[in-house]
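In: Sharing a sequence plus its predicted fold:
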Amino acid sequence: MRVLRGLLEVGALFLALFLVMPYIPSHEGFVHRFGAKQGVAIALFAASRVLRWRDSWWIALPEAAAFGAFAWALTESYNLL
């Protein structure tokens, strides 16, 4: 059970990071929006942190909020390219 929880934690964390990977910038002026993809990434990140902290699950809330700010800033920085 401990190994399965660890695999779920790592899997959710890496999937969340994969979902916020950089877009390929284009010269066409397309603007990337903060949307469902980033929302799913934040939810997966929060789930991985809750699995990590178990009994102290409330610690995962500020971590997920910080990851949300990171995902938003990353999306906005792509638009500046």
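Out: Everything's here; your move.
In: use CA for all of it now, contacts and neighbours both
Out: Noted.
In: Q38 touches L19, doesn't it?
Out: Yes: with contact defined as C-alpha atoms under 8 Å, Q38 reaches L19; the gap is 6.8 Å.
In: So which of these two has more stuff around it?
Out: Neighbour tally, Q38 and L19, criterion other C-alpha atoms under 10 Å: the higher count belongs to Q38, 20 against 16.
In: Pull out the buried residues from the strand or helix carrying the more buried one.
Out: If you go by DSSP states H and E, Q38 is part of helix 36-53. By neighbour count with 16 or more other C-alpha atoms under 10 Å, helix 36-53 contains the buried residues 38-39, 41-52.
In: Comparison target, given below:
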Amino acid sequence: MTLLSFAAYEQQLKWCTFALGLGSTISVVQGWQLAAMMLSLPFCLIWIYCGWLRNEAQLKFINMMFAALYVYGIARYLITTT
């Protein structure tokens, strides 16, 4: 399986990110911090992938930075609540 194997599903992936972004926004408004991070991480990962498809370096690197912050935030949340 290669990176471009899901290229045919790019539009469906973008709709999935729309749903993840909407869920993340609702989570932020409701004050559900962990849910917001858990929904935002796959959102960023899909956009990183779509950035690689279209060679959108800025979009790709911005989402890589956010993905790293979400991984840190999720790990910190899990460590501090246990």
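Out: Looks like it arrived, so ask away. Nothing here was measured: the structure is a model prediction, and the numbers come from that model.
In: Just give the TM-score of the two.
Out: Scored against TM-score structural alignment, normalised by the length of the first structure, the superposed chains reach a TM-score of 0.48; 57 aligned residues with a C-alpha RMSD of 3.4 Å.
In: Out of the buried residues of helix 36-53 of the first structure, which is nearest to G11 of the first structure?
Out: S48 (8.0 Å; C-alpha to C-alpha).
In: List the contacts of that closest one.
Out: Contacts here follow C-alpha atoms under 8 Å, 6 or more residues apart in numbering; on that basis S48 of the first structure touches 8-10, 12-13.
In: contacts for the lengthiest helix in the second structure?
Out: For the second structure, the longest helix by residue count, based on DSSP state H, is helix 57-81. With C-alpha under 8 Å, 6+ apart as the contact definition, helix 57-81 of the second structure has outside contacts at 34, 37-38, 40-41, 44-45, 47-52.
In: Helices - which of the contacts of S48 of the first structure land there?
Out: 8-10, 12-13.
In: Now, of those residues, which are buried?
Out: Buried among these (16+ other C-alpha under 10 Å): 8-10, 12-13.
In: Show me which of these is closest to P62 of the first structure.
Out: Once C-alpha to C-alpha is applied, the member of those that ends up nearest P62 of the first structure is L13, at 15.7 Å.
In: The closest one touches A43, doesn't it?
Out: No: look at L13 of the first structure against A43 with C-alpha under 8 Å: they stay out of range, at 9.9 Å.
In: Does anything pack onto the lengthiest helix in the first structure? Which helices or strands?
Out: The longest helix of the first structure (DSSP H) is helix 60-80. Under the contact criterion of 3 or more C-alpha pairs under 8 Å, 6 or more residues apart in numbering; DSSP states H and E, helix 60-80 of the first structure touches helix 36-53.
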